[in-house]
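Engineer: here you go, sequence then predicted model.
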Amino acid sequence: MVQDNQSRDGAPWDYDLLVVGGGVNGAGVARDAAGRGLKVLLVERDDLAAHTSSASTKLIHGGLRYLEYYEFRLVREALQERERLIRIAPHISWPMRFVLPRPKGGRPDWMIRAGLWLYDHLGGKSSLPRSRAVDLREPILADGLKPGLKRGYVYSDAWVDDARLVALNALDAAERGATIWTGVAMTQARVQGEAWEVELTPTATAPRPAIDAPRTVRARAVVNAAGPWADEALGLFDAARAEGGVRLVKGSHIVVRKLYAGDHAFLLQNADGRVVFTIPYEGEFTLIGTTDVIVGEDQRARPRISAEETAYLCAAVSGYFERVLTPADVVFSYSGVRPLFDDGESEAKAITRDYVLKLGRDSGPQVLSVFGGKLTTYRRLAEHALEKLAPFLPPMRPAWTDQAPLPGGDLPPGGFDAFLAGVLERWPFLEEPIARRLAHAYGARIGDVLGDATAWSDLGEDFGGGLTEAEARYLVEVEWARSATAILWRRSKVGLRCDKDTPQRLADWLARSGLG
């Protein structure tokens, strides 16, 4: 194990660990490593959570359907992580009840009951309610459903703002000493003595890249968390072997106006054996997803939902709800490409969602590639990554992220509702929906956004949809947002409810302010 501050050839180390990729796995590794005392650099060629990590179904869940594929280790770990994430990030994540209607021709009762019992117990002790049978004719459950549905089950999982989860991990990493560079791409990596010498280049299309000219850095070890580009990134490393690979699976979602009352979600079984979620979303909407379509490398950067996927999701929901959905009802859609580990399965729904970590060398400076994984298990993945890299890094402090709250997650006693009441008392000029969104987004750090404002006008320019200059400036200066898209769709979801001219007005403000 190397323990000195210099390599044996006498050259100073720039970093102990270079993390390539600003999705949830990369940000999670950077946070964990920085908190253990390592000198860390994270580079992302676009924006944080610009791709897969902002295009999920936004669930913290064990993955009920994965039990059918005997993914018991994955489900157990994910259920345990669900409990931890609710605890360390109570502002951006919260429990949610899921209703599973029992249609004719669906999975048999014994299978559902057995699966739910296992789901309740596999993760050990849980603070969430157990599953139970329900009568779907109860008013709150019947709202919007077709009258013929009478029986079902309800179980617990949780929801999370995926893109904010990434941003907050990166923010905590930075506050613990890590360097975060967005708009910066890795273009080559070669072994120089006992270090990787890595060439970094500003991305030409990225607004305000962190560096303005190519730069070379040295690192003891590298984590390749490039997601759908993991294979491509690994190919840039001189003398690193490639084992395994990724299967690119596109998952698409649609958003429609609110389908039903209540704050519960539905898990709908389809005739093809797949399931579709309907999830309350941003107060006024319902999120529906997801599809599973194996795609090629040409769809990595800008995946788009197809007409067939839209029709599939509309038909799946229309089979259960009185309202017949058509593509005309879709107010927004998004797609992401999931970089799943290539385990040889031919069907997208059967490919493992578990993560695989591969070391690229037997000795000397090391590169660790991350394949697969899911949003829920990012924190544990980071711990496992550092365990594998420990022989190649300086001595580290013990694992710590299972207890420490993410930025804003240290809410005062009383839970979120009590916290929200305090926000409304301190800033009484806020409308309740806006106060709720801000309280969820920033938690205990909401004062960093609102400051000493005593009126809405004190927050600067009003961009519409509840977004003000004060919030936009905070997101640029603190959370690396560099474009209107990053602010409206990743750091917040204001894009769903703002005026059509808001993106351009925001882009103009960024340019005038020298922030874009």
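Structural biologist: Arrived safely.
Engineer: going by C-alpha atoms from here, please, whenever you check contacts or count neighbours.
Structural biologist: OK.
Engineer: so where do the strands sit in the stretch 101-250 of the chain?
Structural biologist: For the stretch 101-250 of the chain, applying DSSP state E, counting those that start in this stretch gives strands covering 132-135, 151-160, 179-182, 184-192, 195-202, 215-224, 246-257.
Engineer: packing partners for the first one?
Structural biologist: Strand 132-135 sits against strand 151-160, with contacts defined as 3 or more CA pairs under 8 Å, 6 or more residues apart in numbering; DSSP states H and E.
Engineer: contacts for the strand it packs on next, please.
Structural biologist: Around strand 151-160, the neighbours that count as contacts under CA atoms under 8 Å, 6 or more residues apart in numbering are 58-62, 82, 86, 92-102, 116, 128-136.
Engineer: from the residues you listed, list just the buried residues.
Structural biologist: Buried members of the contacts of strand 151-160, counted by 16 or more other CA atoms under 10 Å: 58-62, 82, 86, 92-102, 116, 131, 134, 136.
Engineer: below is structure B, check it against A:
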Amino acid sequence: MSEPFDLLVIGGGINGAGIARDAAGRGLSVLLVEKDDLAAHTSSASTKLVHGGLRYLEYYEFRLVRESLQEREVLLRNAPHIIWPMRFVLPHHSGLRPAWLLRLGLFLYDHIGGRKLLPPTKSVNLREPPHASILKPFLQRGFEYSDCWVEDARLVVLNALDAKERGADIRTRTECTGLAREGDLWRATLNDGAGETQVSARMVANAAGPWVDQLLQRALHRNTPAHLRLVKGSHLIVPKLWDGAHCYIFQNGDGRICFAIPYERDFTLLGTTDEAFQGDPNEVTISEDEAAYICASVNEYLATQVHPEDAVSSYSGVRPLYEDAAASASEVTRDYVFEVDDEGGAPILSVFGGKITTFRKLAEHALEKLAVGGKPWTSNAPLPGGDFPDDIDDGDELAPDYAWAYETWGMATIYRFSRAYGTRLTQIIGTFGNEADTGPQIAPGVFETELRYLRDVEFARTGEDVLWRRSKLGLHLDEAGRDAIARWFDA
């Protein structure tokens, strides 16, 4: 058997990828294993926001909101190609929270996180354009505040890629089927579909998401208390409901909120739900009741009514939240909790809860719990492709720097590349005077060179990995285009 790894990370979602990246950057030998694709489950099924969580203030989660708002600025600096600012409009509904309470909450939201990069809250008149034509007439006043959008699955992939470039071993489609402590080491049995292998590690980070309890029981060979509360969240994607880049956040009569967000230029993203989940996390889909709930929530506000049959697509995910005995799924904390078991030798750290926005701090705290040496380093380290020039703030501003490639690749494709790959797009298109060969066009706007990059560099193995996680091309291509990409990977 080969030399033991310092750290085995089990789970290729945002928390596992973040821990692997931080540990590799501190000089540890790291192995990350994921039974499916990176971000195949919870981490690609979010509302795709880097945000403080405005509604968490009602549950007095001040520490979580503060940390989240601080991280919002750190992530925006380090990944400007896949994270960008958005303005959210919160209408005041006279039958729900009073206006003074909304304003107080937004005042706290503006100030407790040390906001520097984003504009502050302001009042808006909803009877004036553009809101007057989008919202129902009874809505007269609202507030506009800042948060950020994130390409969630790409955030996971880029963390894993950075970990790999710092020496980590990243193995997708590799399941940990056995885990046993042998003194100062863990011995793990891994199955990659072609057979079983064994590796050893000095420490284990259990970031298996909905399967974290299951893995912990397997490792300790005893029943352990259930720490997870699985909560399903679902979203609908409908044709674009309005022009403009602003988003809406709507209050519901049940105390929850619902987002309506411009999505992929041609669509609007609606969601989310919060309901208890007790099935198989591998098999999670939106229910008819959830679709009806989302539509009813937004229809309370929108002048143009939305129906479940309008949806062009949907997605659902299971949030592995820490069981805190809250009365409802909506009230369960989104904060993260660790459990470290080091009785009898090598430690195993299990991660419960957490949210995309706080993954970087979660990774720092996880390594602190494992007593890993080295200084935290990720706060000022751009993710791959995020090393923008000082005078450029986002991918749209970056794209004109590659205007020399418009004729070959098409301007729309270069803009898509700048949003997805940032400065790494030169690994696909080449450089000025040394432009890369596109290879054959596999689907409209998708050339073989990009697919090779996604396969060889970004761990993609199937058409689905590309169409729905490395990108959202699945929304823009017809069935023939989607099938062509799937066949390319199968060839």
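Structural biologist: Cool, the structure landed. This one's a predicted model, so the numbers in the text were calculated from it and none came from an experiment.
Engineer: of all the strands of the stretch 101-250 of the first structure, which one is nearest Leu381 of the first structure?
Structural biologist: When the strands of the stretch 101-250 of the first structure are ranked by distance to Leu381 of the first structure, counting by CA to CA, first place goes to strand 215-224 at 11.8 Å.
Engineer: against the second structure, where does that closest one fall?
Structural biologist: On the basis of TM-score structural alignment, strand 215-224 of the first structure is assigned to residues 197-206 in the second structure.
Engineer: that stretch vs the first structure, mean deviation?
Structural biologist: Taken over the aligned residues, the distance from stretch 197-206 of the second structure to the first structure averages 0.5 Å (mean CA distance after the TM-score superposition for the first structure).
Engineer: in stretch 26-46 of the second structure, what's buried?
Structural biologist: Neighbour counts over stretch 26-46 of the second structure (16+ other CA under 10 Å) mark 26, 28-46 as buried.
Engineer: what about the longest helix in the second structure?
Structural biologist: In the second structure, assigned by DSSP state H, the helix with the most residues is helix 62-78.
Engineer: tell me the residues of the first structure aligned with it.
Structural biologist: With TM-score structural alignment applied, helix 62-78 of the second structure matches the range 72-88 in the first structure.
Engineer: ok, now stretch 355-368 of the second structure?
Structural biologist: Under TM-score structural alignment, the match for stretch 355-368 of the second structure in the first structure covers residues 374-387.
Engineer: got the contact list for stretch 354-368 of the second structure?
Structural biologist: By CA under 8 Å, 6+ apart, the list of residues contacting stretch 354-368 of the second structure from outside reads 14-15, 18-19, 22-23, 43, 49-52, 67-68, 71-72, 152, 321, 334-338, 349, 376, 378.
Engineer: give me the subset of these that lies in strands.
Structural biologist: The members of these that map onto strands under DSSP state E are 49-50, 321, 336-338, 349.
Engineer: can I get those in CSV with distance to Pro382 of the second structure?
Structural biologist: Output for these, formatted as CSV (distance: CA to CA, whole Å):
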residue, distance to Pro382 of the second structure
Leu49, 19
Val50, 16
Leu321, 29
Tyr336, 24
Val337, 26
Phe338, 26
Leu349, 27
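Engineer: can you lay out the strands of the stretch 101-250 of the first structure as TSV showing distance to Tyr15 of the first structure?
Structural biologist: Below are the strands of the stretch 101-250 of the first structure laid out as TSV (distance: least, CA to CA, whole Å):
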stretch	distance to Tyr15 of the first structure
strand 132-135	51
strand 151-160	32
strand 179-182	10
strand 184-192	14
strand 195-202	10
strand 215-224	5
strand 246-257	28
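Engineer: and of the ones you listed, who's closest to Arg107 of the first structure?
Structural biologist: Relative to Arg107 of the first structure, the nearest member of the strands of the stretch 101-250 of the first structure by CA to CA is strand 151-160, separated by 11.6 Å.
Engineer: distance of Val222 of the first structure relative to Ile434 of the first structure?
Structural biologist: When distances are taken as CA to CA, to the nearest Å, Val222 of the first structure and Ile434 of the first structure turn out to be 41 Å apart.
Engineer: centroid residue for the second structure?
Structural biologist: Against the mean C-alpha coordinate of the second structure, by CA atoms, centre = their mean, the closest residue is Asp152 at 2.7 Å.
Engineer: please give me every residue in contact with it.
Structural biologist: 43-44, 46, 48, 356.
Engineer: ok, so of these, who is nearest Glu450 of the second structure?
Structural biologist: For those, with Glu450 of the second structure as the reference and CA to CA as the criterion, the closest is Ser44, at 20.9 Å.
Engineer: from the ones in strands among the contacts of stretch 354-368 of the second structure, which two are the most distant?
Structural biologist: By the measure CA to CA, Leu49 and Leu349 form the most distant pair in those, at 26.8 Å.
Engineer: so who does Ala399 of the first structure touch?
Structural biologist: Under the criterion of CA under 8 Å, 6+ apart, the contact list for Ala399 of the first structure reads 32, 36, 383.
Engineer: which one of those is nearest to Tyr70 of the first structure?
Structural biologist: Distances from Tyr70 of the first structure to those, taken by CA to CA, are shortest for Glu383, at 23.7 Å.
Engineer: pretty sure that closest one sits in a strand.
Structural biologist: No - looking at Glu383 of the first structure with DSSP: H, G, I helix; E, B strand; the rest coil, it is helix, so not inside a strand.
Engineer: map Thr278 of the first structure onto the second structure.
Structural biologist: In the second structure, the residue paired with Thr278 of the first structure according to TM-score structural alignment is Ala260.
Engineer: who are the packing partners of the helix or strand where its match lies?
Structural biologist: Counting by DSSP states H and E, the element that carries Ala260 of the second structure is strand 257-263. Using 3+ CA pairs under 8 Å, 6+ apart as the contact criterion, the secondary-structure elements in contact with strand 257-263 of the second structure are strand 247-251, strand 267-271, helix 288-299.
Engineer: any idea how far the match of Thr278 of the first structure lies from Val150 of the second structure?
Structural biologist: 15 Å.
Engineer: again, but for Tyr293 of the second structure
Structural biologist: On the measure of CA to CA, Tyr293 of the second structure and Val150 of the second structure end up 25 Å apart.
Engineer: which of the two has more neighbours?
Structural biologist: Neighbours around Tyr293 of the second structure and Val150, counted as other CA atoms under 10 Å, are more numerous at Val150. The numbers are 24 against 17.
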